[in-house]
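Enquirer: The following comprises the amino acid sequence and a computationally predicted model.
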Amino acid sequence: MRPVLRKVAALAAGVILLGGCHGGTHSSGATVIGLTYVPNVQFSGIYLALDNGNYSSHKLNVELRHHGNDEGVFTALVSGDEQVVLATGDEVVQARSQGMDVISVATYYREQPNVILTRKDTGIKTVGDLKGKKIGIPGEYGSSWLALQAYLASANMTTSDVNVMSIGYTQTSALSKGDVDAIVGFANNEAVQLSAAGVDAQAVECDCTIPLVSASLVTTPQWAKDHANELKELLAATQEGMTTAVEHPDQAFAATEKRDTTLSDEKTRETATKILTATNLLILGANSTVSLEQDTSRWNEMLSFMSSVSGLLQQDVLLDQVMTNDYVPRS
């Protein structure tokens, strides 16, 4: 496990997580950034870029949209209802292999947060210790499924060496009750929930790099081409907001509080603060700086890994089809 990810997992010990087309312009004339799901401190850097006037100072009219989990990740993007969306690198690659014209233009999390978590009383410490054990995942899809395969491969194992159990988004409960021996989750999500539930859990040790790209800012190649200057300004403003969130977590929390109605009691507020701290570690990465520049080596590693997973990609995908650093701010 990379040092920064180990640090995030350790930090989680003490709290719960809160509960085709070319892409035109929004009807209001705004550039819409899709953040998926529900308001959360994990998006606070983007909230701050809007609230503190970073976007407006770059002469941008930006709106934020949480489209929930009943809508496809890229549905609004390719229809033109969103111009940029937050999505993971593996989602971009799979979509591109299916013929969807999407491309990642910036990184959001510099570290991928997938971890394998187990209770300390199981005696499971390393990936090799998982042989024959029951491992809970949401389902055989997405980054959790891919991360599990990557972790197992690091110990010369495959999913046939373990008992994979698709349990939906009930990992915390399943591990707490002993229904599974381990789960695949996120360092700034399930690890936090387990600690809040009083479960003495730990991340399984792995001296390996999981070849996955996590949260990224994604658009369509056509929109990027047609709005190149606007996209550059948008990414610069976003980076400014993210930097503020890291340097001034109190502002990040306040920006989230305006949008997240669950922050109504001391416990959830404490939780959000811990989640913010854990998330900022993922944003900063190993060299502790905010940068939207994407790691081409990591992308190449992910492409190679995903190509090796039987039946995952419908066609070959090239690096320049799924990512570019042409629009990110340069230091």
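Expert: Ah, there it is.

Enquirer: For the rest of this, base every contact and every neighbour count on C-alpha atoms.
Expert: Fine.

Enquirer: in a strand, that's where Thr256 is, yeah?
Expert: No. Assessed with DSSP: H, G, I helix; E, B strand; the rest coil, Thr256 is helix; it does not lie in a strand.

Enquirer: Now do the contacts for it.
Expert: 39-41, 43-44, 47 (CA atoms under 8 Å, 6 or more residues apart in numbering).

Enquirer: I'd like the next helix or strand past whichever strand or helix holds Ala278.
Expert: Per DSSP states H and E: Ala278 is located in helix 266-284. Next helix or strand after helix 266-284 toward the C-terminus (DSSP H and E): helix 296-308.

Enquirer: Okay, strands next: where are they in the stretch 1-150 of the chain?
Expert: 31-34, 62-65, 84-88, 103-107, 114-119, 134-137 (DSSP state E, counting those that start in this stretch).

Enquirer: any chance of those in CSV, plus distance to Thr159?
Expert: CSV is the format used below for the strands of the stretch 1-150 of the chain (distance: least, CA to CA, whole Å):
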stretch, distance to Thr159
strand 31-34, 34
strand 62-65, 37
strand 84-88, 23
strand 103-107, 29
strand 114-119, 14
strand 134-137, 10
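
Enquirer: ok, second structure coming up, stack it against the first:
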Amino acid sequence: MNRQNPLRTHKVCSGTFALLALLVCLFALPEAAEAGKTVRLALQWYPQTQFAGYYMAKEKGIYAEHGLDVEILHGDADSNSLQRVASGKADFGTAFLSAALEQRSRDIPLVNIAQIVQRSALMLVVRKDTGIKTIKDLNGARIGTWGNKFQLQPEALFRREHLRVRFVRQSPSLELFMRGGLDATLAMWYNEYHRLVAYGLNPDEMTPFFFSDLDLNQPEDGIYCLAATLESSPQTAAAMVQASVKGWEYAFAHPEETVDTLLDIMKQQKVRANRTHQRWMLARMQDIIAVEGRSRINTRLSPDDFANTWKALLQTEVITTDISYNDFYREPGQ
């Protein structure tokens, strides 16, 4: 009778299990770029907890675990993160959806590879003592702004409502608004709104108009790169997204450590910082990133948010070209 050698059978089975285990491990590993891949990430504003996920991904070695050596390019009032990407000075950049669509309409082949912020935090704030109660009351108003790159969303609103306003560049201190030199000011819920409260304005002394409540939910910070960058190195793009998400998850799970880390970075960059304000900012970022208390961060750009933003910009002639969702939003690895 022909019997199998039990030792041989054991070796075959062991080899099979080892191969299966290896395959499982390979599929379980996070997406990784080629080891030590150096990339530059341009942020659109000064260091603060608005960008905590990216800074923590770098500081905690999360980018390195995904094969990335990331250089973070700090932003300021005059730099443009998307222009840095377009010119090749950065490989990836964060930006508002509206700003990216405006750049794409100029034939700059930008693609969204992750929509980190899911709900717009942009708002208009007026003082109640001005008598302004509705958006229509802003006709002829002087509106405080941080510059042209942040005006696309309000321009869409005012054109839609057929209102004439005057945009006035103001400093981050909001002093012009506080002294009554402006009728309204643009503000981010996680930033300037809290500054106004810290300066002594009570919430019941202000009327906020959230753009998300005005059918203009144009979510802010997404991650962008050139289409050529994605196509030439999809693993790098996927690693950037996955590591950045883990950075945000770490930041939300360790808020005090995150605030301490950002305060140190801000001090090094000579950016004025306040612990209470940075705590507020981080908590509000969690509200607009992990919307509705979701435990997992969704990085997919909503087709509805894309369509509504594109239509609003098109109807108000901020952009003049057709843009396809499937060409604009490109999930790495898909």
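Expert: Looks like it came in fine. Please read all numbers here as calculations on a predicted model, not as lab measurements.

Enquirer: hmm, back to that, which one of the strands of the stretch 1-150 of structure 1 lies nearest to Lys258 of structure 1?
Expert: Counting by CA to CA, Lys258 of structure 1 lies closest to strand 62-65 out of the strands of the stretch 1-150 of structure 1; the figure is 13.1 Å.

Enquirer: so that closest one matches what in structure 2?
Expert: Using TM-score structural alignment, strand 62-65 of structure 1 corresponds to residues 70-73 of structure 2.

Enquirer: if I pick Lys37 of structure 2, what's in contact with it?
Expert: Going by CA under 8 Å, 6+ apart, Lys37 of structure 2 touches 67-69, 236.

Enquirer: One more: Ser216 of structure 1?
Expert: Going by CA under 8 Å, 6+ apart, Ser216 of structure 1 touches 86-89, 104-109.

Enquirer: Relative to Gln171 of structure 1, which of those is nearest.
Expert: Thr88 (20.4 Å).

Enquirer: All the strands of the stretch 151-300 of structure 1, in order from the start?
Expert: 163-166, 182-186, 201-203, 215-219.

Enquirer: name the helices or strands packed onto the third one?
Expert: Using 3 or more CA pairs under 8 Å, 6 or more residues apart in numbering; DSSP states H and E as the contact criterion, the secondary-structure elements in contact with strand 201-203 of structure 1 are helix 3-11, strand 114-119, helix 190-196.

Enquirer: right, and the ones you listed - which one's nearest Trp299 of structure 1?
Expert: Distance to Trp299 of structure 1, taken as CA to CA, is lowest for strand 114-119 among those, at 16.1 Å.

Enquirer: Report the aligned residue range of structure 2 for the closest one.
Expert: Mapped onto structure 2 using TM-score structural alignment, strand 114-119 of structure 1 spans residues 122-127.

Enquirer: Relative to structure 1, what is the average displacement of the matching stretch?
Expert: On superposition with structure 1, the mean distance recorded for stretch 122-127 of structure 2 (mean CA distance after the TM-score superposition for structure 1) is 1.1 Å.

Enquirer: Need the contact partners of that stretch.
Expert: Applying CA under 8 Å, 6+ apart, the contact partners of stretch 122-127 of structure 2 are 132, 183-189, 193, 205-212.

Enquirer: what's the answer for stretch 42-53 of structure 1, then?
Expert: Outside stretch 42-53 of structure 1, the residues touching it (CA under 8 Å, 6+ apart) are 35, 54-56, 62, 237-246, 251-253, 255-256, 275-276, 279.
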